[in-house]
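Student: Could you look at this predicted model? Sequence included:
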Amino acid sequence: MTGPTDDEEPGGGPPDPLDALLRPVIQFLPVPEGSFERIRRTAARRRRAKAAAGGGLVAVLVAGSLLLGGAFTAPGPTVVVTPPVASSGLTPSPSEPGRTAPPSPSTPVPSSSVSGGAGGSRPTGTGGAAGSAAPGGPSATSTSGAVAATPMCATSQLTAKLGGGDAGAGNVYRYLVLTNHSGTTCHVTGFPGLSLLSADGTQIGAPATEQSIAHAPVVLRPGESASDTVHTANRQTSSSTECLPSSAELRIYPPGNRDPLVFPGQVTNCDNLFSVTPFTAGSTGNPPS
């Protein structure tokens, strides 16, 4: 006995005509060439895009946490930067050729006696005697920007003079004037060293002390002047006032110099009050009057 043919049902009957409609033969289309490569490339791009998006999200979260942490952290102590002193960098270094470092402002100027005998000469200023009027030449300028282009004034460039002054309430004020008589612009800054001398050149008492007030470098063009104020006590008739002998001359060490100028001038140190202010522009003392 033979089995059913392809056109017969398993039961031996003829094939059902509806099978061709209900169960059609499936025919698959051929796969286009290169489809799998395109699918792999598309999948790889999607993976990279997802990885980049995930990394950006992590970076945003980290940055947000840092910002929040800084917002709730107490600020640290404030650092205060101290500005340099006004005269800083203006003093020539001892290593510079042809330049001499000035004595420290806190160190008194040497107070050894200067003799006027034949053993040595004393440079003298050409200014007038005590009580003479302040020079009427042009005034100097306190321009810090011009200081860098000018050297510090040497003693040989300067002329010293005791100018006018003022008095009141038991105090005496005299103006000490330095004038640039050279043909070169220079500058002065800070305090001079100042001592009183007798007629024979012997120092009277201690050098002047420094009366600290704000000051700036003073640029002196040829013929210009700078000045400071010498402060002493007024001589009284009362026996309680102690005065040293009045000076016949004054000796000044210009700022930054170890060579002095000696010039005529009468100043009396009473009650051990003898001080000097730093230099400023003009010829009417510091502060100007």
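Tutor: Noted; the coordinates are in hand.

Student: From here on, just use CA atoms for contacts and neighbour counts.
Tutor: OK.

Student: now the strands for the stretch 51-200 of the chain?
Tutor: Taking DSSP state E, counting those that start in this stretch, the strands of the stretch 51-200 of the chain run over residues 158-168, 171-180, 186-188, 193-197.

Student: other SSEs contacting the third one?
Tutor: What it means is strand 186-188. strand 218-220 (3 or more CA pairs under 8 Å, 6 or more residues apart in numbering; DSSP states H and E).

Student: Would you mind pulling up the elements that the strand it packs on packs against?
Tutor: So strand 218-220, by 3+ CA pairs under 8 Å, 6+ apart, packs with helix 144-147, strand 186-188.

Student: Of the strands of the stretch 51-200 of the chain, which is nearest residue 236?
Tutor: Comparison of these against residue 236 by CA to CA identifies strand 171-180 as nearest, at 10.5 Å.

Student: Okay, angle between the closest one and strand 193-197 too, please.
Tutor: 110 degrees (axes from the mean of the first three to the mean of the last three CA atoms, to 10 degrees).

Student: buried stuff in strand 171-180?
Tutor: Buried positions in strand 171-180, judged by neighbour count with 16 or more other CA atoms under 10 Å: 172-180.

Student: swap in stretch 60-68?
Tutor: Residues of stretch 60-68 include none that count as buried (16+ other CA under 10 Å).

Student: ok, second structure coming up, stack it against the first:
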Amino acid sequence: MVYAPRSARHGALLVGTFAVLGLLTACGSNSHDVHSSPPLTASGTAAPATGDTQSPGPATSAPGSAATGPGAAVPSAPRATTTRGGGTAPSAASSDRCHTSQLRASVGGNDPGAGQENFPVVFTNTSGRTCTLHGFPGAAFVSASGGQLGPDPKRESGSPVTVTLRPGQSAWAGLSFSNPGVSGATTATPAALVVTPPDERDSLRVAWTGGAVPVGGNSSSVFLSVLAPGTAP
């Protein structure tokens, strides 16, 4: 065994102590640098692709629940009502219109004035349900054999309205023409007036008792007004 002087052993101990202290200091310095650096972050959701026209909805939803975010789809309302048998219910316009078979036609008395002859053409609801009339009727004077006398009547100015007829109620349209004795028009005496309700093809025949009507020449036009509630002005 080699004996080292006391001074040498003391010096070696001091060197080792300083080495340990230096290592600890270095470790503390490195630990401080790591914690002082800004932390790295990463998003867990990818951004939508460019040009996406729909806002992103929720990533997940609970089973049985509907999404309510901006991207949620809204169900459209039904467009038609179906009957119990599976057919489509008719619209109000087609189901409520008065048909020829539900009406009775008549011609009221003459109400002359200022060289004009004026007759109300009346439609009465004879059915058991409420129905409607809208617009102008059609009309034509005919002979006993059924041939038309004169041109079709013209429509007077006026805005069509919907007239609702409960069973037994009536609507009327004015039929007017210049007095042939004043106008000098060519005349004929019709056997009947054939009238057609608005939007219908079938007509109703009414006996004509109003005398001669203009069928040609000067002031021979006959006019019809829009339908209105009631039986006369």
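Tutor: Done, it's in. Keep in mind that this is a model prediction, so the values were computed, not measured.

Student: Can you lay out the helices and strands packed on strand 218-220 of the first structure as TSV showing mean neighbour count and distance to residue 32 of the first structure?
Tutor: Listed next are these as TSV, based on neighbours: other CA atoms under 10 Å; distance: least, CA to CA, whole Å:
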stretch	mean neighbour count	distance to residue 32 of the first structure
helix 144-147	15	84
strand 186-188	26	94
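
Student: Rebuild these as a markdown table, extending it with distance to residue 165 of the first structure.
Tutor: Listed next are these as a markdown table, based on distance: least, CA to CA, whole Å:
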| stretch | distance to residue 165 of the first structure |
| --- | --- |
| helix 144-147 | 28 |
| strand 186-188 | 21 |
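
Student: Show me the one of these that comes nearest residue 71 of the first structure.
Tutor: When these are compared by CA to CA, helix 144-147 sits nearest residue 71 of the first structure, at 43.3 Å.

Student: list the helices and strands that closest one packs on?
Tutor: Under the contact definition 3+ CA pairs under 8 Å, 6+ apart, helix 144-147 of the first structure sits against strand 218-220.

Student: Quick one: average offset of the strand it packs on versus the second structure, please.
Tutor: Comparing strand 218-220 of the first structure with its match in the second structure after superposition yields a mean distance of 1.9 Å (mean CA distance after the TM-score superposition for the first structure).

Student: so that strand aligns onto which residues of the second structure?
Tutor: Under TM-score structural alignment, strand 218-220 of the first structure corresponds to residues 163-165 of the second structure.

Student: quick one: buried residues of that stretch?
Tutor: Residues 163-165 are the ones in stretch 163-165 of the second structure that count as buried (16+ other CA under 10 Å).

Student: Quick check: residue 46 of the first structure vs residue 69 of the first structure, distance?
Tutor: Separation of residue 46 of the first structure from residue 69 of the first structure (CA to CA, to the nearest Å): 35 Å.

Student: hmm, I was thinking of residue 59 of the first structure
Tutor: Counting by CA to CA - residue 59 of the first structure and residue 69 of the first structure are separated by 15 Å.

Student: And for residue 218 of the first structure?
Tutor: Counting by CA to CA, the separation of residue 218 of the first structure from residue 69 of the first structure is 53 Å.

Student: Would you mind listing the buried residues in stretch 177-196 of the second structure?
Tutor: Result for stretch 177-196 of the second structure [16+ other CA under 10 Å]: buried residues 177-180, 183, 185-196.

Student: try stretch 165-172 of the second structure
Tutor: Going by neighbour count (16+ other CA under 10 Å), the buried part of stretch 165-172 of the second structure is 165-167, 169-172.

Student: Okay, now that stretch: how far is its last residue from its first?
Tutor: Its first and final residues considered, stretch 165-172 of the second structure spans 11 Å by CA to CA.

Student: got it, and stretch 259-270 of the first structure?
Tutor: Counting by CA to CA, you get 27 Å between the two ends of stretch 259-270 of the first structure.

Student: Now do the contacts for the residue nearest to residue 268 of the first structure when sequence neighbours are not counted.
Tutor: Distances taken as CA to CA, 6 or more residues apart in numbering put residue 246 closest to residue 268 of the first structure, at 4.4 Å, once the chain neighbours are dropped. For residue 246 of the first structure, the contacting residues are 198, 266-269, by CA atoms under 8 Å, 6 or more residues apart in numbering.

Student: tell me which of those is nearest to residue 166 of the first structure?
Tutor: Proximity of the contacts of residue 246 of the first structure to residue 166 of the first structure, judged by CA to CA, is greatest for residue 267, which lies at 12.9 Å.

Student: what about the helix or strand encompassing residue 226 of the first structure, how far off from the second structure?
Tutor: Per DSSP states H and E: residue 226 of the first structure is located in strand 225-233. Overlaying the second structure shows strand 225-233 of the first structure at a mean distance of 0.9 Å from the equivalent residues (mean CA distance after the TM-score superposition for the first structure).

Student: That strand packs against which elements?
Tutor: strand 171-180, strand 274-276, strand 280-281.

Student: Tell me how far residue 17 of the second structure lies from residue 9 of the second structure.
Tutor: According to CA to CA, residue 17 of the second structure stands 13 Å off from residue 9 of the second structure.

Student: I meant to write residue 149 of the second structure there.
Tutor: From residue 149 of the second structure over to residue 9 of the second structure the distance is 150 Å, taken as CA to CA.

Student: Pick out whichever of those two has more residues nearby.
Tutor: residue 149 (20 against 11; other CA atoms under 10 Å).

Student: ok, of the buried residues of stretch 165-172 of the second structure, which one's closest to residue 110 of the second structure?
Tutor: Distances from residue 110 of the second structure to those, taken as CA to CA, are shortest for residue 172 (13.7 Å).

Student: wait, that closest one sits on residue 119?
Tutor: No - counting by CA atoms under 8 Å, residue 172 of the second structure sits too far from residue 119 to count as a contact (9.8 Å).

Student: and residue 242 of the first structure, what is it in contact with?
Tutor: When contacts are counted by CA under 8 Å, 6+ apart, residue 242 of the first structure touches 270-272.

Student: any chance of these in TSV, plus secondary structure and neighbour count?
Tutor: Listed next are these as TSV, based on DSSP: H, G, I helix; E, B strand; the rest coil; neighbours: other CA atoms under 10 Å:
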residue	secondary structure	neighbour count
270	strand	19
271	coil	15
272	coil	16
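
Student: which of the residues you listed lies closest to residue 278 of the first structure?
Tutor: Nearest to residue 278 of the first structure among the contacts of residue 242 of the first structure: residue 272, at 19.7 Å, using CA to CA.
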